[in-house]
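Student: I would like the atomic coordinates for the input below:
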Amino acid sequence: MTETPVHPALWPAPLASGAVDATVTVPGSKSVTNRGLVLAALAAEPGWLRRPLRSRDTLLMAEALRTLGVGIEEGVGPDGSGEAWRVIPAGLHGPATVDVGNAGTVMRFLPPVAALADGPVRFDGDPRSYERPLGGVINGLRALGARIDDDNRGALPMTVHGAGALEGGRVEIDASSSSQFVSALLLSAPRFNQGVEVRHVGSALPSMPHIRMTVDMLRCVGAQVDEPETGGEPNVWRVSHSALLGRDLTVEPDLSNAQPFLAAALITGGTVVIPDWPVRTTQPGDQLRQIFTEMGGTCQLTDRGLVFNGSGRIHGIDVDLSEVGELTPGIAAVAALADSPSTLRGVAHLRLHETDRLAALTKEINELGGDVTETADGLHIRPRPLHGGVFHTYDDHRMATAGAIIGLAVDGVRIENVATTAKTLPDFPDMWSSMLAGSGS
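Tutor: Here you go, the predicted model:
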């Protein structure tokens, strides 16, 4: 892994001195990179992953697949057009130990892969990973024929005893705490002897765009998928047994990681350009265009990319974020600086993310003088004059960027453990400083 830059324990969030005017090149999507790695590892032939994100979560995924026998060669693409990873499938094997860190995609997407390996695979990670829900994947795999030792915790650490194959078939799971439970079973399903039929039987399913991303990427490598979006039964997905093709996949920019930079334009009344913003995408971050427009900005897709302009005014918003929960911390930070109250709804599942994001946002914004109240499924934010202070991150990358957003308009905000942004945004502090200097990154 690349070395994480050293930053002070309390990083002084820069105060904006004027309107931002910058072009910011956002690294590749974590969600696309990690799904692409899994699908390439399960393919029948080698494939390429171009412009992958190099961050803690994606490097953990790559290293985990290597421990199972997959070849992943980092270099440049066959035409010399930039960084690319060559993924060479191989027979999956144990014994092996997978370090998931605190990456939801690693801890949830790889147990089904491990069930296809020949031998035991132990999963372990950061202390917080032990608290994150995993029962939907564990129970689903057991119903499909896998043997898993987790001491009945429904959480890490655990061992998947791979038998070289998995029967598959029909399974019911409750994925109301994480859409990744569904994606986890779908990604490996073409390699199951009977494929899979996944039925979600819980309450409202969060983050549906991420499931659509999984389905689209499966189809791109030759899988046959029936889903609710194309006339299938509600909350039912079927994937047939088939060989997967090795593809040449280019990873889109991570649109959710563009959020703090777009927020900077909104807050300062400036302009930020994000190159290579896709015209069509399944990434949840694409909804930032609509949300931040409602909060006072304007945007346009051009040949340069997405051009976003702030008006100098920030408006409150009443919005259901159930499909885009990962955007909540950044939206809450902007809302704390608005000219009217905001209500963020549909995100009760954020209590089970890298940290309890609803409690963390409430505490940290309020300690800077804000007025945030937790609701049953979200936050109510009444803007108040804010002051400087320490903004704790709880080892959560999106908490760190939320604090930086507030720091643009509030002098004296210091971010505790800003290095946690390396989870998805390598060296965010340098990108942030370059944006404020007008040079982009």
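Student: alpha carbons only for contacts and neighbour counts from here, please
Tutor: Will do.
Student: who's in contact with the closest residue to E416 other than its chain neighbours?
Tutor: Spatially, and ignoring its direct neighbours in sequence, E416 is nearest to L10 (4.6 Å; C-alpha to C-alpha, 6 or more residues apart in numbering). If you count contacts by C-alpha atoms under 8 Å, 6 or more residues apart in numbering, L10 has them with 390, 414-418.
Student: Would you mind measuring from L10 to R212?
Tutor: Going from L10 to R212 by C-alpha to C-alpha, to the nearest Å gives 38 Å.
Student: Show residues contacting the helix or strand hosting R212.
Tutor: Using DSSP states H and E, the element containing R212 is helix 208-220. Around helix 208-220, the neighbours that count as contacts under C-alpha under 8 Å, 6+ apart are 31-32, 35-36, 39, 179-180, 182-183, 186-187, 224-225, 282-284, 323-324.
Student: Neighbours of the nearest residue to A146 once chain neighbours are set aside, how many?
Tutor: In this structure, A146 finds its nearest non-sequential neighbour in A115, 6.2 Å apart by C-alpha to C-alpha, 6+ apart. For A115, the number of neighbouring residues by other C-alpha atoms under 10 Å comes to 29.
Student: and A115, how far is that from A223?
Tutor: Distance from A115 to A223, by C-alpha to C-alpha: 19 Å.
Student: just R56 next, same as before
Tutor: For R56 relative to A223 (C-alpha to C-alpha), the value is 29 Å.
Student: list the buried ones in the helix holding R212?
Tutor: By 16 or more other C-alpha atoms under 10 Å, the buried positions in helix 208-220 come out as 208-215, 217-218, 220.
Student: isn't A19 right up against V272?
Tutor: No: contact criterion C-alpha atoms under 8 Å: A19 and V272 do not qualify, at 10.0 Å.
Student: Which one's more surrounded, these two?
Tutor: Each of A19 and V272 has its neighbours counted (other C-alpha under 10 Å); V272 has more, 28 against 19.
Student: I have a second one here; can you model it like the first so I can compare?
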Amino acid sequence: MTSSPADLWPAPRPASPVTGIVSLPGSKSLTNRALVLAALADRPSVVRRPLRSRDTVLMAAGLAAMGVGVADDGDDWKITPAALTRDAAVDCGLAGTVMRFVPPVAGLSQGTVAFDGDPHMRRRPVGEVLGALASLGMTIDDGGRGALPFSVRGTGSVRGGTVVIDASASSQFISALLLAGARYDCGVDIRHDGKPVPSLPHIEMTLAMLRARGVEVDDADANRWAVAPGPIAAIDEAIEPDLSNAAPFLALAATTGGTITIRDWPASTTQPGDDLRGVLTQLGCEVSLDDVGLTVRGTGQIHGVDLDLHDIGELTPAIAALCALADSPSHLRGVGHIRAHETDRLAALATELGALGAHVTEHADGLSIRPAALHGGVFRTYSDHRMAHAGVIIGSAVDGVLVEDIATTSKTFPDFAGAWLGVVGADEPCPNPTGRS
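Tutor: Model (predicted):
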């Protein structure tokens, strides 16, 4: 695939240590869960300071298409539950949360809800969710593909009950059923049968949000999650900053020997991005948390690490980029499931880091990275916002890195490029007329 020069963004390399304070947009994971729960709640509520990005706008639009009231309230969203009686079409874009969280809601509709998305989404796994919904009493038409496009034909209610699924490809399979399960006649009792479920903190996030709304949840047994039938209480919820989006900014402290503070970092959170504190410490940074936020200080050295990232797979691209700049070997493992994210992230990282001179060995479930002298060149992103994060991190330490399609970061961070330039102290770069693929 060839990129035009206009698609290639020269990643700025700071000439001195970067010092800055960054305010992040809201969490995508929290925003989209809050929107679903507000749509199913017992009265109107407000989602405060939500992330407004492609993924969350698609979630709001999908719920609205089925009949849910979604209205701007300043910077907030006011959500008014309603009887779901319409036929509707839901655009999933590249949002796994929309593709997986909305179909369980669509079963409560009295209409037929059709789902489709960007071409790549037709390759992302959703068959386990659709099979589970069918076993719980819904009518699913997917042509036997277990993938987009598909439709859900609702009858206004869902029987619910016990379901066995293999959620080893994505924790979203579990969260999808939990979010709507309290509205099913018999609730839902989910049993996982397969390899370990990845990204367990995201399931903990779902459970915490359900409990905050008065839903009875049982997760006492391993590989089992159940919600009792009953109302979902409406609450006005303020969305935390998206901690996973902090990764590239905090990495600047490591790559430049500078100091970066992420404002309003929560003292307690269910977001997997909170694990950045421990990861960056192992990489050689100094990390502290106070009332202002999380501060990371670079020490001038980045050390190799041996990490199991199974529960924090979304951070793998940023961590891998730092490992490519480290002074000793690294091994990142436990993340075979990220091959089915926006792109095959392990193959993409091995290819793009390798193209810039990194010594990367790709494994079935991870990467091994050895120290090497890196050089400039094109860093492709495969329409994946996390790959763009990896590219700008490398560019902060290596001259001449051209990041393809920096705009893909709008999936979870509107104007990421502007925010990045504001922190590194660079002007908006012009397209490089000599950029080559």
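Student: JSON lines please, covering the buried residues of helix 208-220 of structure 1 and showing distance to D427 of structure 1.
Tutor: Converted to JSON lines, the buried residues of helix 208-220 of structure 1 look like this (distance: C-alpha to C-alpha, whole Å):
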{"residue": "M208", "distance to D427 of structure 1": "29"}
{"residue": "P209", "distance to D427 of structure 1": "27"}
{"residue": "H210", "distance to D427 of structure 1": "25"}
{"residue": "I211", "distance to D427 of structure 1": "29"}
{"residue": "R212", "distance to D427 of structure 1": "29"}
{"residue": "M213", "distance to D427 of structure 1": "26"}
{"residue": "T214", "distance to D427 of structure 1": "28"}
{"residue": "V215", "distance to D427 of structure 1": "31"}
{"residue": "M217", "distance to D427 of structure 1": "28"}
{"residue": "L218", "distance to D427 of structure 1": "31"}
{"residue": "C220", "distance to D427 of structure 1": "32"}
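Student: Pick the one among those residues closest to T355 of structure 1.
Tutor: In terms of C-alpha to C-alpha, no member of the buried residues of helix 208-220 of structure 1 lies closer to T355 of structure 1 than H210, at 19.7 Å.
Student: what's the spacing between the counterpart of the closest one in structure 2 and L177 of structure 2?
Tutor: Aligned against structure 2 by TM-score structural alignment, H210 of structure 1 finds its counterpart in H202. Using C-alpha to C-alpha, H202 of structure 2 is found at 13 Å from L177 of structure 2.
Student: need the contact list for the counterpart of G195 of structure 1 in structure 2.
Tutor: Residue correspondence to structure 2 (TM-score structural alignment): G195 of structure 1 is matched to G187. Neighbouring residues of G187 of structure 2 by C-alpha under 8 Å, 6+ apart: 159-161, 181, 226-230.
Student: let's see 10 Å
Tutor: 136, 158-162, 177-178, 180-181, 216, 226-230 (C-alpha atoms under 10 Å, 6 or more residues apart in numbering).
Student: One more: A226 of structure 2?
Tutor: Here A226 of structure 2 is in contact with 161-162, 177-178, 181-182, 187-191, 207, 216-220 (criterion: C-alpha under 10 Å, 6+ apart).
Student: Give me the buried subset of the residues you listed.
Tutor: In those, burial by neighbour count holds for 161, 177-178, 181-182, 187-191, 207, 216-217, counting by 16+ other C-alpha under 10 Å.
Student: Next, give me the two most distant ones among those residues.
Tutor: The two members of the buried ones among the contacts of A226 of structure 2 with the most space between them (C-alpha to C-alpha) are G161 and L207, at 17.9 Å.
Student: Quick one: end-to-end distance for stretch 301-312 of structure 2.
Tutor: End-to-end distance for stretch 301-312 of structure 2, by C-alpha to C-alpha: 24 Å.
Student: Which residue numbers in structure 1 does that stretch align to?
Tutor: Going by TM-score structural alignment, stretch 301-312 of structure 2 sits over residues 313-324 in structure 1.
Student: Can you list the buried residues in the matching stretch?
Tutor: Neighbour-count burial for stretch 313-324 of structure 1 flags 314-317, 321-324 (criterion: 16+ other C-alpha under 10 Å).
Student: Could I get the residues you listed in CSV, plus columns for secondary structure?
Tutor: Output for those, formatted as CSV (DSSP: H, G, I helix; E, B strand; the rest coil):
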residue, secondary structure
I314, coil
H315, coil
G316, coil
I317, coil
L321, coil
S322, coil
E323, coil
V324, coil
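Student: Name the nearest of the residues you listed relative to A204 of structure 1.
Tutor: When these are compared for distance to A204 of structure 1 (C-alpha to C-alpha), S322 comes out closest, at 8.8 Å.
Student: measure whichever residue in structure 1 pairs up with A82 of structure 2 to H353 of structure 1 for me?
Tutor: Using TM-score structural alignment, the partner of A82 of structure 2 in structure 1 is A90. Here the criterion is C-alpha to C-alpha. By it, A90 of structure 1 lies 33 Å from H353 of structure 1.
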